[in-house]
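Colleague: Predicted model and sequence below, questions to follow.
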Amino acid sequence: MRRLHAILGIVSSLNLAILLMTGLLIQHREIFSLEEYTVGRGLLPASYRPDDGPGGVRADIVIVDLHSGRLFGKAGSLILDVVTFAWAGLLLSGITMFSSRQFRKVRSTDHEDTKAQRHKGGRGVRPLPPTRVAPR
């Protein structure tokens, strides 16, 4: 389970980094003046927005499409779907590992306490902690 969790984490971290960077650029597109820049055709897939001409595509459009997965067409959407399922797998495996570790920890502590009580001649029940009386 830990190995699967680690692999999913590594694979999805690249996508998360891209989402964070493009989200920041989209949020502050005026500050970065993205409308004034174009991305050349050499950096883009051949099938991406052919109607925009040979000069390239405005940077703000490319960043929004990269953020949404539309930059790579149907394959980009499929990749984002796979990464979304990977994130769900990370969430579930993380919760499972955490809860099973906590359960084992509590169970082993209870087992050791019960064993110690039996060894002392007790009935396996933990004694109540002593109560403190506040001084007057």
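Modeller: Received, thanks.
Colleague: alpha carbons only for contacts and neighbour counts from here, please
Modeller: Noted.
Colleague: Which stretches in this structure count as strands?
Modeller: For the chain, the strands defined by DSSP state E cover 38-39, 57-58.
Colleague: most tightly surrounded among the ones you listed?
Modeller: strand 57-58 (a mean of 18; mean count of other Cα atoms under 10 Å).
Colleague: which secondary structure elements does it contact?
Modeller: Contacts defined by 3 or more Cα pairs under 8 Å, 6 or more residues apart in numbering; DSSP states H and E place strand 57-58 against strand 38-39.
Colleague: What is the strand it packs on packed up against?
Modeller: So strand 38-39, by 3+ Cα pairs under 8 Å, 6+ apart, packs with strand 57-58, helix 59-68.
Colleague: a markdown table for the ones you listed, including distance to Phe103?
Modeller: Output for the helices and strands packed on strand 38-39, formatted as a markdown table (distance: least, Cα to Cα, whole Å):
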| stretch | distance to Phe103 |
| --- | --- |
| strand 57-58 | 54 |
| helix 59-68 | 39 |
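Colleague: and the comparison structure, right after this:
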Amino acid sequence: MQSYAEAYAIISSQKVNIAELKEQLDDKQTQRKEREKATTDLKAAVFRAQSEAQEELRRHTDAALRRERELHETINKLQESERERCLLVETLRSKLMVVSDNKVRQLETELHEEKLTTANQTKKIEELEEETRRLSKELESEKQAA
């Protein structure tokens, strides 16, 4: 009977241990499920954050590429404008040179004509002075004769 009572006490204490172990096992399983759910939630949150970051990066990249294209277009327009301005300056310089050359030739021609006119007038003045001297001598001769 005593062995029976001891066996019953052992079985009862083992039942308590088994019940405690089952409870601990259930707690561990619950904790594991909670950790798995937390892990799944964390992975989903990380995936969403990565997706959002990639989308934001794509938007910034697209905006930067658009801005870069706009800047290249502006640079190209400015370069074309500069080429046109340089061409215009060269054209104007050429025209100015032609006009200047023509004006110089015209002025040289006018100067030459003025020199010729001056030379002719100087020659006439000399002829008139010679005539005046001759007439003065003639007048002097007539005064002495009279």
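Modeller: That came in fine, so what should we check first? The structure displayed is predicted, hence computed values, not measured ones.
Colleague: Just give the TM-score of the two.
Modeller: TM-score of the superposed chains, computed with TM-score structural alignment, normalised by the length of structure 1, equals 0.37; 57 aligned residues with a Cα RMSD of 2.7 Å.
Colleague: returning to that earlier point: so which of the strands of structure 1 gets nearest Ser100 of structure 1?
Modeller: The minimum distance between Ser100 of structure 1 and the strands of structure 1 falls on strand 38-39, with 49.0 Å, by Cα to Cα.
Colleague: and of the helices and strands packed on strand 38-39 of structure 1, who's closest to Thr109 of structure 1?
Modeller: Across these, closest to Thr109 of structure 1 is helix 59-68 (Cα to Cα), at 47.7 Å.
Colleague: In the closest one, which residues are buried?
Modeller: In terms of neighbour count (16 or more other Cα atoms under 10 Å), helix 59-68 of structure 1 has its buried residues at 59-68.
Colleague: I'd like to know which of those residues is nearest to Ser77 of structure 1.
Modeller: Among those, and counting by Cα to Cα, the member closest to Ser77 of structure 1 is Ser68, at 7.8 Å.
Colleague: Could you report the neighbour count for the nearest residue to that closest one once chain neighbours are set aside?
Modeller: In this structure, Ser68 of structure 1 finds its nearest non-sequential neighbour in Ser77, 7.8 Å apart by Cα to Cα, 6 or more residues apart in numbering. The number of residues packed near Ser77 of structure 1 is 15, by other Cα atoms under 10 Å.
Colleague: how close does Ser77 of structure 1 sit to Thr84 of structure 1?
Modeller: Ser77 of structure 1 sits 10 Å away from Thr84 of structure 1, going by Cα to Cα, to the nearest Å.
Colleague: And Ile61 of structure 1, by the same measure?
Modeller: Applying Cα to Cα to Ile61 of structure 1 and Thr84 of structure 1 gives a distance of 23 Å.
Colleague: Tell me which stretches of structure 1 form helices.
Modeller: Secondary structure of structure 1, counting by DSSP state H: helices at 2-27, 29-32, 59-68, 73-119.
Colleague: and those, which is most packed in?
Modeller: helix 59-68 (a mean of 19).
Colleague: Now distance to Ile10 of structure 1 too, for the strands of structure 1, in a markdown table please.
Modeller: As requested, those are exported to a markdown table (distance: least, Cα to Cα, whole Å):
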| stretch | distance to Ile10 of structure 1 |
| --- | --- |
| strand 38-39 | 29 |
| strand 57-58 | 31 |
